[in-house]
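Colleague: All I have is the shape, not the residue letters:
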């Protein structure tokens, strides 16, 4: 059997030097892996920015469309029932729905997290 200590590599370099090189190489691999993951995250963030811009534009267009719908409803209802009643109906229905949804959301969160008296 060949003696490990007599091999050329170990004879030229000591074990401490080889271990030091292994540690340095491992550090280089870890740094490279971190850089790779950073690059992947950066690419995903870039793609996410495009998606966010599309969502913002979609929300803006939806807002414009709903504003046009409200104005159209006011124009249609005003000759039929008058401007005050038309405004009350067109503004009141969404406000009532928002209040109902807010109440339901509050009740839902109280069921999940408990009321303030239960927590305290």
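Modeller: Cool, the structure landed. What you see is a predicted model; the values in this text were computed from it and never measured.
Colleague: CA atoms for contacts and neighbours, from now on please.
Modeller: Noted.
Colleague: what's around residue 92, how many residues?
Modeller: Look at residue 92: counted by other C-alpha atoms under 10 Å, it has 13 neighbours.
Colleague: One more: residue 62?
Modeller: Neighbours around residue 62, by other C-alpha under 10 Å: 12.
Colleague: Take this one as well and set it beside the first:
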């Protein structure tokens, strides 16, 4: 179990190091998924602040969705974080998938954020 955690942490650090060097001052869209929920934040690393965030735990989302652990939920969160980002004046971001592969819910969230108006 400990080896799996170390491997995930190394993968996450490797991905984050590569995208921060290529970011050129753009904020990053960070994704975290659990077995039951999915979360997305737009983070300005230069200032150390969160500019916009959305998750399946938001009140707007919980009233309409059946579960937070499927692709439809990830798409809804992607559109919601894109709306909140454009309201905060953010259009260009870099996508931080963390230790997760670009597949399934992570991919659905990214594509919905692109459709919502974010460029990455």
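Modeller: Received it, and whenever you're ready, just let me know what you need. Computed from a prediction, not measured in an experiment: that's the story for all the values here.
Colleague: Once they're superposed, tell me the TM-score.
Modeller: Remark: TM-score between the superposed chains equals 0.27 [TM-score structural alignment, normalised by the length of the first structure]; 48 aligned residues with a C-alpha RMSD of 3.6 Å.
Colleague: Name the residue closest to the centre of the first structure, please.
Modeller: Central residue of the first structure (C-alpha atoms, centre = their mean): residue 48, 8.6 Å from the mean position.
Colleague: host element of that residue?
Modeller: According to DSSP states H and E, residue 48 of the first structure maps onto helix 15-81.
Colleague: Determine how far that helix lies from the middle of the whole chain.
Modeller: Taking C-alpha atoms, centre = their mean, to the nearest Å, one finds helix 15-81 of the first structure lying 7 Å from the centre of the chain it belongs to.
Colleague: which secondary structure elements does the next helix or strand after that helix contact?
Modeller: Sequence order places helix 83-113 as the next helix or strand after helix 15-81 of the first structure, per DSSP H and E. For helix 83-113 of the first structure, the packing partners by 3 or more C-alpha pairs under 8 Å, 6 or more residues apart in numbering; DSSP states H and E come out as helix 15-81.
Colleague: tell me the angle of the helix it packs on relative to helix 83-113?
Modeller: 150 degrees (axes from the mean of the first three to the mean of the last three C-alpha atoms, to 10 degrees).
Colleague: Quick check: which helices or strands does the helix or strand where residue 39 of the second structure lies pack against?
Modeller: According to DSSP H and E, residue 39 of the second structure maps onto strand 38-44. For strand 38-44 of the second structure, the packing partners by 3+ C-alpha pairs under 8 Å, 6+ apart come out as strand 28-33, strand 49-55, helix 71-87.
Colleague: at 7 Å instead, please
Modeller: strand 28-33, strand 49-55 (3 or more C-alpha pairs under 7 Å, 6 or more residues apart in numbering; DSSP states H and E).
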